[in-house]
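**Q** structure here, sequence nowhere to be found:
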């Protein structure tokens, strides 16, 4: 029992000294003194062979229990000293719950682009992309918008090259995603063709509640035998039904676009005023979301497709206007103000 008494006294002495320690250096010295190879506890364990057989088991078990208790007490004291050090240095109470990192998510415009692409993919359209810096030929000329055509006045753009000797410039930021109609048909001349083209477009125009110098469009094109205006209306009505729901009213009216003939516009009942008229819809009760029509024969001829054999339709959707109509947002500039209070709602 003498050895057991000495082990217990050793434990009480070690714990008393440990409670008074305040630095990592002192903790290390304590560990060497009470748990190291030359410590009194190890000396007792090495001397078990010299004890009577009846005492070895009890003394050995007691020594191992004390070792475990001292090791646990050392870890606890190390943790307490580290906490106190952090509080002294930073003034932060590390016992408080942590603040989680905010998780990111897709911008609402990106989510809408993905949703629209998924709808048209399910209708048999392939999703492709094109360059934002475009040639004048693809942006205008090949789409039946020659120089001096009045339609160019509605699509003032940003030119990125210098004028040549004749005063013409040829490289610009695209004003619509329609140039990919021509690029795709030039590369894949054999219909059937069914594509949608999402992307950013740029126009040099004043900013207001429904216009921005940079916005997003999704161009659609279908070319095949016997494609008619009825196919166009059926496709766009199905898109509107899936995106807005069956209760939202849709309106088609005649319109003019140089690269389609005939041309139509498609408008959706304003979600803000429910058709009564407000500043978003210009007091009309309707907001145009896309222009469309049957592909002009000159566009097909320009890419080597026989307009006597094949016909097609095309449409261009203004992406930002769709969430405005769906959620009743009355200002397009909110999407690009980087206000997290607005963006977190989606």
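**A** Sure, I can see it. Here the structure is a predicted model, which means the values were calculated and not measured.

**Q** hey, let's count contacts and neighbours off CA atoms from now on
**A** Noted.

**Q** can you list the buried residues in stretch 160-177?
**A** Within stretch 160-177, the residues that qualify as buried are 170, 171, 172, 173, 174, 175, 176, 177, counting by 16 or more other C-alpha atoms under 10 Å.

**Q** gap between that stretch and the chain center?
**A** Chain-centre distance of stretch 160-177: 32 Å, with C-alpha atoms, centre = their mean, to the nearest Å.

**Q** ok, residues contacting that stretch?
**A** 130, 132-137, 139, 155-159, 197-203, 217-219, 316 (C-alpha atoms under 8 Å, 6 or more residues apart in numbering).

**Q** before we move on, back to that, want to throw the buried residues of stretch 160-177 into JSON lines with distance to residue 273 and secondary structure?
**A** As requested, the buried residues of stretch 160-177 are exported to JSON lines (distance: C-alpha to C-alpha, whole Å; DSSP: H, G, I helix; E, B strand; the rest coil):
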{"residue": "170", "distance to residue 273": "43", "secondary structure": "coil"}
{"residue": "171", "distance to residue 273": "41", "secondary structure": "strand"}
{"residue": "172", "distance to residue 273": "38", "secondary structure": "strand"}
{"residue": "173", "distance to residue 273": "35", "secondary structure": "strand"}
{"residue": "174", "distance to residue 273": "33", "secondary structure": "coil"}
{"residue": "175", "distance to residue 273": "30", "secondary structure": "coil"}
{"residue": "176", "distance to residue 273": "29", "secondary structure": "coil"}
{"residue": "177", "distance to residue 273": "30", "secondary structure": "coil"}
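
**Q** try this one next to it:
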């Protein structure tokens, strides 16, 4: 058998080769394409050929190498596809998938979203403002001048000296309520105004199971022509029944706030069915949930609104207080400690 026949025989052998696994493909590669492949020694035979046949022989060997490479590529693709198909057959497509870990909304976020949703459905828009506020918008515009005794009701965190002061060199502070958002809205918008202002507020209070130095509020404001106390009561009754159930009863007790006159505290009837009910209502069955009142005419004047033409009401409530009632949380500190064991309890709450 001459060398030409040997090469043609190897080409036929290569074309007829099969492989059903990656291991067999590797054996093919070593035999025909490896560093010691069977085609390499044939090149040494070229010196024994007549000069006029060497060119044809070289081309034939190169053809054998090309056939080997093409066959290797085809066998590799087929073996990979077969392996993938076999692996797929090991998967039970009817079995349930791996469960994905569920995150959870924070109870404060859940409660805030619920409150905001109730008021949005009756036409209130969400308004926001800065948490680092100036004295004017936090106190003075809301009818609380520097010598007003109402300032003693709220222990304030004042911002360190050296930071820019507010209008007319007013001191800067961490807002003690979201009423400052009401002031900013009234300064920049003419009635009718119908807003709610949710957000974080700060007061220098001793941290305990019932109070914290930071907490969240939602305050509401409605200003238009001929707004009455009866309008406010109807709105808050609607809120209470949406929040706590259709049978919820409310009562309004006279109170005092510097930016409303008359002012009231609103209670809901919680009942006295359990020891917990007796404890949180102090044995009365009534539970205070917010303050409210008609906007003081001086506040309207401070913010550039004519009190002879417009009137309005405002209200405000602590979100943590509502969350503690909704989810039977007995310690406000739990909502700020980020204990995963506590937060996981709300994973299924939408």
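**A** That came through, no problem. Just so you know, these numbers come straight off a predicted model, no measurement behind them.

**Q** circling back to that earlier point, can you turn the buried subset of the contacts of stretch 160-177 of structure 1 into a selection I can paste into ChimeraX?
**A** Buried subset of those, written as a ChimeraX selection, criterion 16+ other C-alpha under 10 Å:
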select :130,132,133,134,135,136,137,139,155,157,158,159,197,198,199,200,201,202,203,217,218,219,316
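
**Q** give the contact list for the equivalent of residue 210 of structure 2 over in structure 1.
**A** When structure 1 is aligned by TM-score structural alignment, residue 210 of structure 2 is paired with residue 210. Residue 210 of structure 1 is in contact with 280, 321, 330, 331, 332, 333, counting by C-alpha under 8 Å, 6+ apart.

**Q** so which of those belong to strands?
**A** In strands, judged by DSSP state E, none of those are found.

**Q** which one of these sits closest to residue 264 of structure 1?
**A** Proximity of those to residue 264 of structure 1 (C-alpha to C-alpha) peaks at residue 321, which lies at 17.5 Å.

**Q** the closest one contacts residue 281, doesn't it?
**A** No. Residue 321 of structure 1 lies out of contact with residue 281 (C-alpha atoms under 8 Å); the separation is 10.6 Å.

**Q** the more surrounded of the two?
**A** It is residue 321, of residue 321 of structure 1 and residue 281, that has more neighbours when counted by other C-alpha atoms under 10 Å, with 25 against 22.

**Q** how far away is that one from residue 128 of structure 1?
**A** 21 Å (C-alpha to C-alpha, to the nearest Å).

**Q** same question, residue 40 of structure 1
**A** 78 Å.

**Q** and the strands in the stretch 151-300 of structure 1, which stretches?
**A** 171-173, 193-202, 214-224, 250-255, 260-269, 286-295 (DSSP state E, counting those that start in this stretch).

**Q** what's the last one in contact with?
**A** With contact meaning C-alpha under 8 Å, 6+ apart, strand 286-295 of structure 1 is reached by 228-229, 232, 255, 257, 259-270, 275, 277, 280-281, 311-319, 321-322, 325.

**Q** how far off centre is it?
**A** 28 Å.

**Q** mean per-residue distance, it versus structure 2.
**A** Compared with structure 2 after the fit, strand 286-295 of structure 1 shows a mean deviation of 1.5 Å (mean C-alpha distance after the TM-score superposition for structure 1).

**Q** just want the angle from that strand to strand 260-269.
**A** Inter-element angle recorded for strand 286-295 of structure 1 and strand 260-269: 160 degrees (by axes from the mean of the first three to the mean of the last three C-alpha atoms, to 10 degrees).

**Q** ok, the fourth one next?
**A** Computed with the same axes, to 10 degrees, the direction of strand 250-255 of structure 1 lies at 150 degrees from that of strand 260-269.

**Q** residues of strand 250-255 of structure 1 that come out buried?
**A** Buried, per 16+ other C-alpha under 10 Å, within strand 250-255 of structure 1: residue 250.

**Q** now swap in the fifth one and tell me
**A** Across strand 260-269 of structure 1, burial judged by 16+ other C-alpha under 10 Å covers 260, 261, 262, 263, 264, 265, 266, 267, 268, 269.

**Q** could you dump those residues to TSV with distance to residue 143 of structure 1?
**A** Formatted as TSV, the buried residues of strand 260-269 of structure 1 follow (distance: C-alpha to C-alpha, whole Å):
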residue	distance to residue 143 of structure 1
260	9
261	12
262	14
263	14
264	17
265	18
266	20
267	23
268	27
269	30
